[in-house]
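Undergrad: Give me coordinates for this.
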Amino acid sequence: MMTPFLNRVEAGRLLAEALCASLPDLTSRKDVIVLALPRGGVPLGLEVARALNAPLDLMLVRKLGVPGHRELAMGAIASGARVLNQDVIRSCGISDEDLEAVAREEQLELERRARRYRGDKPWPELKDRCVILVDDGIATGATMEVAARAVRQQQPTLLVLAVPVAPPSSLGRFTPLVDRIVCLMTPESFWAIGAWYRDFSQLNDEQVITMMREAEQWAGGDCG
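TA: Now for the predicted structure:
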């Protein structure tokens, strides 16, 4: 029986161990960068970056929620990339005007978070680098898919998807998008990401900013 993670920090440490075991050259590579999806992916990304002695940055992605049912994703956007779920769009009768209105709103939120979390720091160059995309789990996969497509456009030498938990049906969509997948648990009966954590408390902007500052200050890796 699969045991839930205590919290995101524990999940991040276990994920770092799995990455070290799966790709043992990660700790010796100088081109590695860890990109975490805020907010929930940042505590895990911090643990992975620390273990790999690699820099941590953010991959900002926003879900496009169906109007009136915002938890239902009709797609997702990132800087320079968009993924749409045409089945949801058709079944919910979403017009082009409604879709674009939601996309504009979420684009503004992307820009707000970029300013809030990163200030005026330039975005990292990903071309010819080893990029590890980290989140606290995958449900439908729409958010991570747009993140992977956005990174792939920048031509990394290696793109690794690293998450603690995801249903097998969602992981399958990433096989053509990434070079490696590291996932600790793939339960058939998935329910929701939060069901696989004892503590799945939501994070706020201040916590994300604090963790990103910590990532800039720590030194040394602890695996390998």
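Undergrad: C-alpha from now on. contacts and neighbour counts both.
TA: Fine.
Undergrad: which residue ranges form the strands in this protein?
TA: Assigned by DSSP state E, the strands in the chain fall at 32-36, 56-58, 61-66, 69-78, 81-84, 130-134, 158-165, 180-185.
Undergrad: to compare against the first, here's another:
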Amino acid sequence: MTTPYPDREDAGQVLADRLAGLADRPDVTVLGLVRGGVPVARVVAERLHAPLDVLVVRKLGMPMAPEVAFGALGPNGVRVLNELVAARLDPGEVAEVQRHEQAELERRERRYRAGRPPLDLTGRTAVIVDDGLATGATARAAVQVARQLGARRVVVAVPVGAEEAYEMLVAEADEVVCVQRPAGFGSVSSYYEDFHEVSDDEVTDLLAAIG
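TA: Below you'll find the model as predicted:
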């Protein structure tokens, strides 16, 4: 029986219990996927006594089917491409999608980093936290970006997710922690009583509170 979480903070407490083995390790960085993953990640970081940061990832979606990713962009100029999918597109289409997503990534990076140094995961265990997995495409892109940023080990941690997305990520990440994997998943929002849209201001406030 799937039990809804009251809110993202409660989900973070439950998730932190599952990640207790990573507590007090000097190599761990907790990364919230913006924006909904950051409230969950803030709780996890506090419980693990680990630094909190954000990972801004933008999927590069097919022009006629944006939910289908042909790649992803990350900070510090990181670009991950699925060459087999990207090869089906006109180079001009690829460039246009990338230009749009790069602009949004840069906007979010400026807002969330607020003068902090660029994200560097060299030699670290990156714990990527989101509020749930539907298709898993963003988390998959985040794993690839974290590796490009130098992470030695990548853990994906979520309170709830679809079985198909979980299985996909098991093949990508070093470890996947998914507390609930209900059948007939639907949407992430249906597993929360409070699933308000997380604003830019909320993200920056959460980062300031722990940092």
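Undergrad: which one of the strands of the first structure lies closest to residue 46 of the first structure?
TA: Smallest distance to residue 46 of the first structure across the strands of the first structure (C-alpha to C-alpha): 6.7 Å, for strand 56-58.
Undergrad: Could you list the buried residues of stretch 199-207 of the second structure?
TA: Residues 203, 204, 206, 207 are the ones in stretch 199-207 of the second structure that count as buried (16 or more other C-alpha atoms under 10 Å).
Undergrad: how about the strands of the first structure in JSON lines, adding mean neighbour count and distance to residue 199 of the first structure?
TA: Converted to JSON lines, the strands of the first structure look like this (neighbours: other C-alpha atoms under 10 Å; distance: least, C-alpha to C-alpha, whole Å):
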{"stretch": "strand 32-36", "mean neighbour count": "25", "distance to residue 199 of the first structure": "19"}
{"stretch": "strand 56-58", "mean neighbour count": "24", "distance to residue 199 of the first structure": "23"}
{"stretch": "strand 61-66", "mean neighbour count": "24", "distance to residue 199 of the first structure": "23"}
{"stretch": "strand 69-78", "mean neighbour count": "19", "distance to residue 199 of the first structure": "21"}
{"stretch": "strand 81-84", "mean neighbour count": "18", "distance to residue 199 of the first structure": "30"}
{"stretch": "strand 130-134", "mean neighbour count": "25", "distance to residue 199 of the first structure": "18"}
{"stretch": "strand 158-165", "mean neighbour count": "24", "distance to residue 199 of the first structure": "14"}
{"stretch": "strand 180-185", "mean neighbour count": "18", "distance to residue 199 of the first structure": "17"}
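Undergrad: Can you add distance to residue 24 of the first structure and give these back as TSV?
TA: Converted to TSV, the strands of the first structure look like this (distance: least, C-alpha to C-alpha, whole Å):
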stretch	distance to residue 24 of the first structure
strand 32-36	13
strand 56-58	19
strand 61-66	29
strand 69-78	30
strand 81-84	31
strand 130-134	13
strand 158-165	13
strand 180-185	13
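Undergrad: wait, which of those is closest to residue 109 of the first structure?
TA: Between residue 109 of the first structure and the strands of the first structure, the tightest spacing by C-alpha to C-alpha is seen for strand 61-66, at 7.9 Å.
Undergrad: For the closest one, name the packing helices and strands.
TA: If you count contacts as 3 or more C-alpha pairs under 8 Å, 6 or more residues apart in numbering; DSSP states H and E, strand 61-66 of the first structure packs onto strand 69-78, helix 96-118, helix 142-152.
Undergrad: Not counting its own residues, what contacts that strand?
TA: Strand 61-66 of the first structure is contacted by residues 37-38, 70-79, 92, 94, 102-103, 106-107, 109-110, 142-143, 146-147 when judged by C-alpha atoms under 8 Å, 6 or more residues apart in numbering.
Undergrad: what's the matching residue for residue 162 of the first structure over in the second structure?
TA: Applying TM-score structural alignment, one finds that residue 162 of the first structure aligns to residue 157 in the second structure.
Undergrad: Closest to the centroid, which residue in the second structure?
TA: Nearest residue to the geometric centre of the second structure (C-alpha atoms, centre = their mean): residue 33, 3.2 Å.
Undergrad: Please say which position in the first structure that one maps to.
TA: Checking TM-score structural alignment: residue 33 of the second structure goes with residue 37.
Undergrad: In contact with that match, which residues?
TA: By C-alpha under 8 Å, 6+ apart, the neighbours of residue 37 of the first structure are 58, 59, 60, 61, 133, 134, 135.
Undergrad: mind checking what the fourth one lines up with in the second structure?
TA: Residue-level alignment of residue 61 of the first structure against the second structure, with TM-score structural alignment as criterion, gives residue 57.
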